[in-house]
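Novice: Need a 3D model of the following:
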Amino acid sequence: MAIVHATDQTFEKEILKGAVLVDFWAAWCGPCKMIAPVLEEVDAEIGDEVKVVKVDVDNNQVTASQYQIMSIPSLLLFIDGELKAKTAGFMPKEDLIDFIRQY
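Specialist: Predicted coordinates for the structure are as follows:
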């Protein structure tokens, strides 16, 4: 499955079904740039288990505000539209996969 870039308008539709990992990020954020290739690896490795969605906080402030994103990158895990877990900061691939598979 390919990584999806969601907007304020498309966000709700993207998180409704199955397991969805949402990355709240910004182009100017160093740790966001570090985690981007990790998210691509996660998508390649377990994309059949979890959909990866990216939300640019600068361009989608309504959604970022709705989920009280205070630091980036923030990773939120949704199962069938329900927020199950939230973490912030860089995470190695193995830790990120463990984080996802807890739920």
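Novice: from here on, contacts and neighbour counts on C-alpha atoms
Specialist: Fine.
Novice: and residue 1, how far is that from residue 29?
Specialist: Counting by Cα to Cα, to the nearest Å, the gap from residue 1 to residue 29 is 25 Å.
Novice: what does residue 68 give?
Specialist: Taking Cα to Cα as the measure, residue 68 falls 18 Å from residue 29.
Novice: got it, and residue 38?
Specialist: From residue 38 across to residue 29, the span is 15 Å (Cα to Cα).
Novice: ok, now residue 4?
Specialist: 19 Å.
Novice: Over to residue 70?
Specialist: Distance of residue 70 to residue 29, computed by Cα to Cα: 13 Å.
Novice: Next: residue 72.
Specialist: As for residue 72, its distance to residue 29 is 7 Å (criterion: Cα to Cα).
Novice: neighbour count winner among the two?
Specialist: Neighbour count, other Cα atoms under 10 Å: between residue 72 and residue 29, residue 72 has more, with 19 against 12.
Novice: what's near enough to touch that one?
Specialist: Residue 72 makes contact with 24-26, 29, 31-32, 88-89 under the criterion Cα atoms under 8 Å, 6 or more residues apart in numbering.
Novice: one more to line up against the first:
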Amino acid sequence: MSNAVITATEQSFDALTANATKPLVVDFWAPWCQPCLRVSPVLDALAEERPDAVQVAKVNVDENPGLARRFNVQGIPTILRFDGGKETRRVVGALPKATLLAQLGLNA
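Specialist: Sure thing, here's the model as predicted:
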């Protein structure tokens, strides 16, 4: 995981979303999930390449099941975009980089 990516927990999540001053992309994942591991480098690169435009956080669903339930995450990876503290977009599954960024509204 990139140093630019935030690890979010049940304890830190609400403050993270409330205090975000730019779009926040949250990846709900697990270390045993192969599709999650394919998406991870794309999100790491996004955090590294566009730190002024977007913030990236990851939530391990095994360690934070309450957040997964709260956001009705039924399959992983599930990637949510938050703007102004509210969920504005949702992508489920491992998609190619261009498709993922387009569905998250983060085209270059």
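Novice: picking that back up, ok, of the contacts of residue 72 of the first structure, which one's closest to residue 99 of the first structure?
Specialist: residue 88 (11.8 Å; Cα to Cα).
Novice: Now check the second structure for the residue matching the closest one.
Specialist: In the second structure, the residue matched to residue 88 of the first structure (TM-score structural alignment) is residue 92.
Novice: And for residue 5 of the first structure?
Specialist: By TM-score structural alignment, residue 5 of the first structure lines up with residue 7.
Novice: nearest spatial neighbour of that match, skipping sequence neighbours?
Specialist: In this structure, residue 7 of the second structure finds its nearest non-sequential neighbour in residue 58, 5.1 Å apart by Cα to Cα, 6 or more residues apart in numbering.
Novice: The one you found and residue 10 of the second structure: what is the separation?
Specialist: For residue 58 of the second structure, the distance to residue 10 of the second structure - Cα to Cα - is 11 Å.
Novice: Of those two, give the one with the bigger neighbour count.
Specialist: Taking neighbours as other Cα under 10 Å, residue 58 of the second structure and residue 10 compare with residue 58 leading, 20 against 13.
Novice: who's in contact with the alignment partner in the first structure of that one?
Specialist: By TM-score structural alignment, residue 58 of the second structure lines up with residue 54 in the first structure. Residue 54 of the first structure sits next to 3-6, 22-25 when contact means Cα under 8 Å, 6+ apart.
Novice: run the last query once more with 7 Å
Specialist: When contacts are counted by Cα atoms under 7 Å, 6 or more residues apart in numbering, residue 54 of the first structure touches 4-6, 22-24.
Novice: what's near enough to touch the match of residue 88 of the first structure?
Specialist: 75-79.
Novice: out of these, who's nearest residue 22 of the second structure?
Specialist: Closest to residue 22 of the second structure, out of all of those and judged by Cα to Cα, is residue 79, at 16.1 Å.
Novice: Going by residue numbers, what spans are helices in the first structure?
Specialist: For the first structure, the helices defined by DSSP state H occupy 11-14, 30-46, 61-66, 93-101.
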